[in-house]
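> I would like to see how this sequence folds:
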Amino acid sequence: MIAGQLVTAAHGAVVAAEEELPNPLLPETYDIVWSLFIVVVLGFVFLKYALPKIQAVLDERTEKIEGGLALAESAQAEAQAALAEYQQQLQDARTEAARIREEARNEGGAIVAESRTRAQAEAARIVENAQRQIEAERQQASVSLRAEVGTLATELASKIVGESLEDEARRSRVVDRFLDDLEATTAAGAADAGKGN
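Below you'll find the model as predicted:
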């Protein structure tokens, strides 16, 4: 029992000692009051002087940001307009290039057609000149051949007939008859050859 009383007394002493000691987690009342007074004074100074300056700086920054955004939007609009103009100019240049290509193609076709016409006309002229020259040479050869054949025929006929055919009119008749017979024989041979095919 004595031990129980001792424990109770000790416990009572501990409780009494705890009641007399202040709680370290709770400040004293005067500390709370002065702290509250200092917070109110600092809050008043902050609201009266610092907050308007901070608000002015924030408003100025907001204006600068909004101005920058407006400038960016106007620059973007200008860039869009410049891009649209560039695309229009590019389209116009492509259209112009296509038109020039088409004109060049048409002019090239016209030049080729003109060159072809000139070449055909030149070829026809050359052929015509060649035919005229051939005809002239054929007639010249025919005249020359007639003269030579006439001379040979006259000499041959003189020897066969035994009389002189020096008379020009007579000689001309004999030669013409001989050549006509020769041409008729050649034409008949050519016609027979043509029928045989």
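> contacts and neighbour counts: CA atoms only from here.
Fine.
> helix/strand/coil for the residue nearest the centre of the chain?
By C-alpha atoms, centre = their mean, the chain has its centre lying nearest to Arg94, at 7.3 Å. Following DSSP: H, G, I helix; E, B strand; the rest coil, Arg94 is assigned to helix.
> And Val40, how close does it get to Thr29?
Taking C-alpha to C-alpha, to the nearest Å as the measure, Val40 falls 17 Å from Thr29.
> Which one's more surrounded, those two?
Set Val40 next to Thr29 and count neighbours by other C-alpha atoms under 10 Å: Val40 wins out with 12 against 9.
> mind checking which helix or strand Asp31 is in?
Using DSSP states H and E, the element containing Asp31 is helix 29-45.
> Second input sequence below; structure requested for side-by-side comparison:
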Amino acid sequence: MGILIPGLAPTVVGVVSFAAVFVCMSKVLLPRINKVLGERKDAIEGQMEHAQQLAAEADEVLAKYREELAEARREAARLRQEALEEGTQLIAEIRADGLREREAMIVEAQARLAADRVIAETELRGDVVSLATELASRIVGEALECGADSEIVDRFFADLDAGSAAGLQ
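Got it, this is the predicted structure:
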């Protein structure tokens, strides 16, 4: 027989050895291997279910976050609008107060100017009368009294006022 074709004894030993190993493997090792593989499969499927649950919860949280973010943006826009309206209202109030103060100051200044004008006119009329009397005294060559002809002075100033009022119109 040749090297490639074994004899009967090695063939029987090989077949018996193979059958013994096969029986051991199929009765002892394969069930254990199948059990471990089944547990691993169950663990993987459980983790996948858990991962899907976590993904669903994450989607819910994300949706809630986006909703809250949109609400916060609406609230911020509302607050900005309210602040703008309040600012506009405050500016209008301040402007109105400023206009009232300006008008009050103008009225007060006009009253002061009118009072100063009356005082200045009175002083100037007195000075005009005294200067006119002094000038008349020099022209006439005699001393004249300052208040002697107050009717003439009053009539002169009345004509002067009437002339200036007619000139303004």
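> What would you report as the TM-score here?
The TM-score (TM-score structural alignment, normalised by the length of structure 2) is 0.80; 169 aligned residues with a C-alpha RMSD of 3.1 Å.
> one step back: next one: the residue in structure 2 that the residue nearest to the centre of structure 1 lines up against relative to Gly163 of structure 2, how far apart?
Under the alignment (TM-score structural alignment), Arg94 of structure 1 pairs with Arg73 of structure 2. Separation of Arg73 of structure 2 from Gly163 of structure 2 (C-alpha to C-alpha): 74 Å.
> With Ala83 of structure 2 instead?
Ala83 of structure 2 sits 60 Å away from Gly163 of structure 2, going by C-alpha to C-alpha.
> Likewise for Met1 of structure 2?
From Met1 of structure 2 to Gly163 of structure 2 the distance is 164 Å (C-alpha to C-alpha).
> for Glu45 of structure 2, same thing?
115 Å.
> Arg100 of structure 2 now?
37 Å.
> now Gly141 of structure 2
In terms of C-alpha to C-alpha, Gly141 of structure 2 sits 32 Å off from Gly163 of structure 2.
> ditto for Arg102 of structure 2
Applying C-alpha to C-alpha to Arg102 of structure 2 and Gly163 of structure 2 gives a distance of 34 Å.
> now swap in Asp127 of structure 2 and tell me
Going from Asp127 of structure 2 to Gly163 of structure 2 by C-alpha to C-alpha gives 21 Å.
> Equivalent analysis for Ala72 of structure 2, please.
From Ala72 of structure 2 to Gly163 of structure 2 the distance is 76 Å (C-alpha to C-alpha).
> Could you do Ala9 of structure 2 as well?
162 Å.
> do the same with Arg95 of structure 2
43 Å.
> In terms of packing, which of Met1 and Gly163 of structure 2 has more residues around it?
Each of Met1 of structure 2 and Gly163 has its neighbours counted (other C-alpha under 10 Å); Gly163 has more, 11 against 6.
> ok, that one - contacts?
The neighbourhood of Gly163 of structure 2, defined by C-alpha atoms under 8 Å, 6 or more residues apart in numbering, contains no residues.
> got it, and Glu108 of structure 2?
Glu108 of structure 2 touches nothing, counting by C-alpha under 8 Å, 6+ apart.
> Can you tell me the element it falls in?
With DSSP H and E as criterion, Glu108 of structure 2 is part of helix 30-140.
> From Ala13 of structure 1, how far out is Val7 of structure 1?
From Val7 of structure 1 over to Ala13 of structure 1 (counting by C-alpha to C-alpha), the distance is 10 Å.
> scratch that, Gly4 of structure 1 is what I was asking about
14 Å.
> between these two, which one's more packed in?
Ala13 (12 against 9).
> Give the helix, strand or coil label for the more buried one.
Going by three-state DSSP: Ala13 of structure 1 is helix.
> Aligned against structure 2, show me the partner of it.
Using TM-score structural alignment as the criterion, Ala13 of structure 1 has no counterpart in structure 2.
> which residues touch the corresponding residue of structure 1 for Asp59 of structure 2?
Superposed on structure 1 with TM-score structural alignment, Asp59 of structure 2 falls opposite Gln80. Contacts for Gln80 of structure 1 (C-alpha under 8 Å, 6+ apart) come out as none.
> Okay, the counterpart of Val127 of structure 1 in structure 2 and Arg95 of structure 2: tell me how far apart.
Aligning on TM-score structural alignment places Val127 of structure 1 opposite Ile106 in structure 2. Distance of Ile106 of structure 2 to Arg95 of structure 2, computed by C-alpha to C-alpha: 16 Å.
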